[in-house]
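J.: sequence and computational prediction follow.
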Amino acid sequence: MLARIAVLLLAVLCTVATVRSAECFHLPGCDTLLYADIPAAEYAGNSTVAAVSSNTVDTVKKRDGFVRRIIRYFGSSNVDRTFEKKIDFSFAGGPSFSKNTSLGIGLLAAGLYRVDRTDSVTVPSDVSLFVNASITGFYAVGVSGNTLFDRGNQRVVYTLMFSSAPSSFWGIGYDAGRYNPESTYSEKRYTIEASYLHRIISKLYVGGVFSFDYVRGLKFTQPAYLNGEKERYTATGIGAVVEFDSRDFIPNPYRGVYVSLKEQFFPKGLGNCERSLWRTTFTADYYQRLWKGGILASDLHAIFNSEGTPWPMLARMGGSQRMRGYYLGRYTDNDMITFQVELRQRIWRRIGCTVWGGAGNVFPSIDRFDWSHTLPNYGVGLRWEFKKQVNVRMDYGMGKNTSGFMLSINEAF
């Protein structure tokens, strides 16, 4: 849910091309450009010059309006200040959009920090806080991030979120998503997931994972689509994770390999599911710099759930990370495999673009996998560097009889 929650300051995109102009001002009656930050101390010995300098600064300050302050703020937002500050936060707010939540408004705080500011080798940790609401009645609040410490030998990855959203539901299985009439319901969801990882050798990490989910569906227009299941489920998961990670920066890698295998167990006694459940999640990503400003990225992702997994815990295709352009949850089943390849290109200064293609399949079990149910996915996107190597993105994704715009923070994978 987190990656599809879109937050974007529209005014920023409109003024990116003039960001550099925030550094200086043109004074009326003067043929030169003067910086507003004039060090008056240098003119302390010359009262006339100091007075002129003071008047110049006052004039500039008077003309430093709201729009110019925004330009100046975002003009330096991508400068790395993690060695100067305990945490380098930038804030943005404005319109947001996704295929699931429609048009809305959101507030975002994105921060970079170093647990040990004497460590110049380890990449910064990151954190994102968000509040989002849309015209459909959707609202969500949450926080997510990656904290690296002990010179990168240990890390904590976390997501905490609450959301309430009017949603659509087509039932379970490929045929249901393809042919069933759309039904609606209201979903409330609490999600907590945290992983602790410890490096054992080179780029290899092992650790544990904890998760908690509470999901409640209300006002189903087609309750028969649930196949007799309950409308409310609670599940607590514990498990283990093994990762190989050589990425240079987690939110937006330029090079490296990431392979993750996560196994979770959901005991019957720690929820209201009718049986104990398990889930296997596998991810393999590859990033390679092709030429100046050009990055090739690929992503293979798979989810396998045990038989009897309730409807809110099933694999759901779509959203803002994988199979972009598909409504999240239209194609839902026990298992899912998706693959995508993306070319990312820096165009000018902090502006970039991307093009991608991929495919995905949902199925009830491995022995019932059907190649003919594989769905295509492709699209294009625009990027703007909000903070150092942290992008705001606008994607337009397409698929089989579907398409949609998405605004979000950080790369899709």
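T.: Now that the structure is in, tell me what you want to look at.
J.: drop to CA atoms for contacts and neighbour counts, all remaining ones
T.: Noted.
J.: tell me how far the lengthiest strand in the chain lies from the chain's centre.
T.: If each strand of the chain is counted by residues according to DSSP state E, the longest one is strand 183-201. Using C-alpha atoms, centre = their mean, to the nearest Å, the mean C-alpha position of strand 183-201 is found 13 Å from that of the whole chain.
J.: and the helices in the stretch 151-300 of the chain?
T.: Taking DSSP state H, counting those that start in this stretch as the criterion, the stretch 151-300 of the chain carries its helices at 174-179.
J.: just give me the neighbour total for residue 400.
T.: When neighbours are defined as other C-alpha atoms under 10 Å, residue 400 has 12 of them.
J.: please disregard the earlier target; I meant residue 67.
T.: Counted with other C-alpha under 10 Å, the burial measure for residue 67 works out to 12 neighbours.
J.: mind checking how far it is from residue 187?
T.: Taking C-alpha to C-alpha, to the nearest Å as the criterion, residue 67 is separated from residue 187 by 39 Å.
J.: again, but for residue 203
T.: Taken as C-alpha to C-alpha, the spacing of residue 203 relative to residue 187 amounts to 39 Å.
J.: and what of residue 56?
T.: Using C-alpha to C-alpha, one gets 57 Å for the distance from residue 56 to residue 187.
J.: now residue 241
T.: From residue 241 over to residue 187 (counting by C-alpha to C-alpha), the distance is 29 Å.
J.: same question, residue 18
T.: Using C-alpha to C-alpha, one gets 42 Å for the distance from residue 18 to residue 187.
J.: quick one, which of the two is more surrounded?
T.: residue 187 (21 against 12).
J.: look up the closest residue to that one, ignoring the ones flanking it.
T.: Nearest residue to residue 187, sequence neighbours excluded (C-alpha to C-alpha, 6 or more residues apart in numbering): residue 217, at 4.6 Å.
J.: that neighbour reaches residue 169, doesn't it?
T.: No. Counting by C-alpha atoms under 8 Å, residue 217 stays clear of residue 169, with 10.6 Å between them.
J.: need the residues touching each of these two.
T.: residue 185 (C-alpha atoms under 8 Å, 6 or more residues apart in numbering).
J.: more crowded one of the two?
T.: With neighbours defined as other C-alpha under 10 Å, residue 217 and residue 169 compare such that residue 169 has more, 25 against 20.
J.: dump the residue contacts of that one.
T.: 182-185, 225, 329-330.
J.: below is an additional structure, to be compared with the one above:
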Amino acid sequence: MKKTLALLLAATCSLPTYAEDKEPTTYERYQAWLNQMLLELGADGQFNPEKGVDWSVMPGPFYTPEKQFGVGISAVGLYKPDLDDTVTQPSSVTLNGFGSINGAYGLSFSNTNYLAHDKYRLFIDAELMDSPDVFYGIGMDAGLNNGRVDYTRRTYAASVKGLLQVMSYTYVGLGVEFSKNEASKAEIDDPDKPWIGHTLAEFPDKQFSAGVTMSLVYDSRDFALNASQGHLLKLDYTHFSQALGSDHEFDRVALNYSDYYSPQSFDGVIAWQALLEANFGDVSWDQMALLGGASALRGYEQGHYRDRNMLLSQVEYRQPLSGRHGMVYWVGAGTLSNQLDELGQEKWLTTVGVGYRFEIKERVNLRLDMGFGNGESGFYFAINEAF
């Protein structure tokens, strides 16, 4: 992390002007070389639609107890489907990949298209991962008290969603999603620790889920990847059906409200988000609502806490610094429940954190976040904001 920060900070300093009779120092040569390297990676802080897809690629190291040491690579490409449209925000494609010394690997793809002056929107996402994971059982009590199950999870997932504008900032849409999770090599980390809610024998080895989604969206954000003003209100209803091949039949309702405000009295953006997820029916263990990870309650390991219903809220201050640098500070809280009417009665998990931002494309940031939870912490390297 320190090395990555040092590289970014050094690269964005102004290059010195040398006197004709003075040779540049070793540090100045290194600074010039590093600046050139970042330019070749596309991290120029600009967006040129004439390039077609204007790419930036950023590598970075990471460490987690499960994956051990590894290297992640994030790439983002901005483009304009219609070069004559100077009003609609750029479309984007984001690629993330990682590999670690214990053989874990993962690839993800996310593509957002704003078409016909934003009358139509198309979202395509896919993921492939083979990596160590954790399972503590279902429910807040299980996450707080159970021993950890270590296992290897292989995931194949894909989704497609299309939206049609029906009023100003308002869209309706349909989508489909598929996922397959394979669990293997499951072992209880501490056999002497009590384990409630499930037994290891109930831990299934394969789950396939397939669903159809209906969406209603109000989106007045000025730039989805890094909004400085506007609101997002998104309601998704997904039916997972055995008729589509799903192993379990259940329904999911997800509500996302995000608000972005740029104060007049000081620089920066205040961003606030509230998420609600409710699952009804025969929900499999891998489709439960989750707390934790790089976006929802940073500081907790994704997979540690899961249940049918989830509620969380987070607020952060995005502070611009000189040049292309910035900082982010956040607080958040979330909880889970088995029954929807019991949501909020279980223990709440809290998080605080700080992050560094470096603008690799116009209004597109590389983010390095450090989150702290109740006895846990997490470090995140990614492109684009958490929400």
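T.: That came through, no problem. Only a predicted model underlies this, so the values are computations on that prediction, with no experimental measurement involved.
J.: strands along the stretch 51-200 of structure 2, start to end?
T.: 54-64, 68-79, 91-100, 105-115, 120-135, 149-167, 170-188 (DSSP state E, counting those that start in this stretch).
J.: quick one: which of these is nearest residue 221 of structure 2?
T.: Evaluated over those, closeness to residue 221 of structure 2 peaks at strand 170-188, with 11.6 Å, by C-alpha to C-alpha.
J.: and the closest one, what does it pack onto?
T.: Strand 170-188 of structure 2 is packed against strand 149-167, strand 206-219, with contacts defined by 3 or more C-alpha pairs under 8 Å, 6 or more residues apart in numbering; DSSP states H and E.
J.: which residues of structure 1 does the shortest one align to?
T.: For strand 206-219 of structure 2, the aligned range in structure 1 is residues 232-245, judged by TM-score structural alignment.
J.: quick check: the matching stretch compared with structure 2, mean distance?
T.: Comparing stretch 232-245 of structure 1 with its match in structure 2 after superposition yields a mean distance of 0.6 Å (mean C-alpha distance after the TM-score superposition for structure 1).
J.: let's have the strands of the stretch 51-200 of structure 2 in TSV, adding distance to residue 387 of structure 2.
T.: Shown next, in TSV, are the strands of the stretch 51-200 of structure 2 (distance: least, C-alpha to C-alpha, whole Å):
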stretch	distance to residue 387 of structure 2
strand 54-64	20
strand 68-79	16
strand 91-100	15
strand 105-115	15
strand 120-135	16
strand 149-167	19
strand 170-188	19
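J.: any idea what residue 392 of structure 1 aligns with in structure 2?
T.: Correspondence of residue 392 of structure 1 to structure 2, assessed by TM-score structural alignment: residue 366.
J.: give the contact list for the aligned residue in structure 2 for residue 214 of structure 1.
T.: Taking TM-score structural alignment for the superposition, residue 214 of structure 1 sits opposite residue 180 in structure 2. Applying C-alpha under 8 Å, 6+ apart, one finds that residue 180 of structure 2 lies in contact with 155-157, 206-209.
J.: redo that, cut-off 7 Å
T.: Residue 180 of structure 2 makes contact with 155-157, 207-209 under the criterion C-alpha atoms under 7 Å, 6 or more residues apart in numbering.
J.: now do residue 256 of structure 2 against residue 274 of structure 2, distance only.
T.: From residue 256 of structure 2 over to residue 274 of structure 2 the distance is 6 Å, taken as C-alpha to C-alpha.
J.: swap that for residue 57 of structure 2, please
T.: Relative to residue 274 of structure 2, residue 57 of structure 2 is positioned 31 Å away (criterion: C-alpha to C-alpha).
J.: cool, residue 58 of structure 2 as well?
T.: Distance of residue 58 of structure 2 to residue 274 of structure 2, computed by C-alpha to C-alpha: 30 Å.
J.: next: residue 181 of structure 2.
T.: 28 Å.
J.: if you drop the residues flanking it in sequence, what lies closest to the aligned residue in structure 2 for residue 87 of structure 1?
T.: Alignment note: residue 87 of structure 1 maps to residue 53 in structure 2; criterion TM-score structural alignment. Leaving aside its sequence neighbours, residue 53 of structure 2 sits nearest to residue 79 (C-alpha to C-alpha, 6+ apart; 4.7 Å).
J.: who's in contact with the counterpart of the one you found in structure 1?
T.: Residue correspondence to structure 1 (TM-score structural alignment): residue 79 of structure 2 is matched to residue 113. When the contact criterion is C-alpha under 7 Å, 6+ apart, the partners of residue 113 of structure 1 are 82, 86-88, 124-126.
J.: again, but for residue 164 of structure 1
T.: With contacts defined as C-alpha under 7 Å, 6+ apart, the neighbours of residue 164 of structure 1 are 138-140, 187-189.
J.: what's the matching residue for it over in structure 2?
T.: So residue 164 of structure 1 corresponds to residue 130, using TM-score structural alignment.
J.: what's the distance between the aligned residue in structure 1 for residue 307 of structure 2 and residue 303 of structure 1?
T.: In the superposition onto structure 1, residue 307 of structure 2 corresponds to residue 333 when matched by TM-score structural alignment. For residue 333 of structure 1, the distance to residue 303 of structure 1 (C-alpha to C-alpha) stands at 10 Å.
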